[in-house]
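**Q** Sequence first, then the predicted structure, then my questions.
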Amino acid sequence: MSTERTSEYAGQLLGMPASGPGSMAPLWRRALGLLVDWFSAQLIAHFAFGAALGAGGAQAFVPLGVFALINVLSVTAFAATPGQALLGLQVLQVSPGSFPLQVVVRTALLCLFIPAILSDRNGRGFHDGLAGTVIVRR
């Protein structure tokens, strides 16, 4: 019987390298990219649509709609949101299918918030796991 232990790392089950380009992005970089995108969406909603910062009611959905639109358009076109690109990250397709459809599913689940804060055994947020995507280093 062998007592050898293999060191496991996030993304190993997906066939990704342990570090460097193409490796799974660490949680802190993914979270920081998300905050950059959310702050940008808040500013756009405020200045372009007059949504009051921190407003409740129906106005609270304006920044969320802007956030979703930024995500779908930028990830479909460039494989990264502005916040992800700023931090050297990108969204990678790991399951077969239509990438634009996967981006829409990923974004819808991200906007629900709970799937994004829970993670699967690979270290991906549930929104990425269910959409067949992963965020990696560029």
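**A** Received the coordinates, thanks.

**Q** use CA for all of it now, contacts and neighbours both
**A** Noted.

**Q** Can you report how many residues lie near F47?
**A** 12 (other C-alpha atoms under 10 Å).

**Q** One more to weigh against that first structure:
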Amino acid sequence: MGRVLGSWLSGPSALRESGEPQQRWRGERLGLPEQGPGSVAPTGRRAVGFLLDIVLAALVAGLFTAPDLPGNWSLLSWALITVLPVAFFGFTPGMGVAGIWVARVDGSSLVGLPRALLRCVLTAVLVPAVLWNTDGRSWHDRLSGTVVLRR
């Protein structure tokens, strides 16, 4: 059954056995360049952008809760600085600093509120955000029809 359906546990050998052409770089099947602007964002840049957004969210929440620690209020501020900028501008403040942005796979200009909200919720769950395919797209990108690219 695993041979027929394949699995994320099967690894690269499952792709070779499936008869699908192998990619030479991440994003090739999507028609993206190998390097430079418009190519799939590397893991390090994505992590830097995410960490910067978390720090910013904690600082913003801390402004409203000082002298107490922000606690769960930082989750609300993180959701706001994640959903709204991605929906309307395609990047969060941390992504802007890291030089990456979110684009729709179908070529539309705006990510939009529903897709940005779905990405945010799935990122908060964390597991969908760290399981990637050969295109460098995690589950939250695949389910929302987006990809994270270099600027």
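**A** Happy to help now that I have it. Quick caveat, the model's predicted, so the values are computed rather than measured.

**Q** ok, the equivalent of L117 of structure 2 over in structure 1 to A48 of structure 1 distance?
**A** L117 of structure 2 maps onto V104 in structure 1, with residues paired by TM-score structural alignment. Going from V104 of structure 1 to A48 of structure 1 by C-alpha to C-alpha, to the nearest Å gives 23 Å.

**Q** Pick out whichever of the two has more residues nearby.
**A** V104 (19 against 9).

**Q** which strands and helices sit next to the longest helix along structure 1?
**A** Of all segments of type helix in structure 1, defined using DSSP state H, the longest is helix 27-49. Under the contact criterion of 3 or more C-alpha pairs under 8 Å, 6 or more residues apart in numbering; DSSP states H and E, helix 27-49 of structure 1 touches helix 61-78, helix 82-86.

**Q** In structure 1, which residues correspond to the helix or strand hosting V147 of structure 2?
**A** V147 of structure 2 belongs to strand 146-150 when assigned by DSSP states H and E. On structure 1, the counterpart of strand 146-150 of structure 2 by TM-score structural alignment is residues 133-137.

**Q** once aligned to structure 2, how far is the matching stretch on average?
**A** Averaged over the aligned pairs, stretch 133-137 of structure 1 sits 0.7 Å from structure 2 after superposition, using mean C-alpha distance after the TM-score superposition for structure 1.
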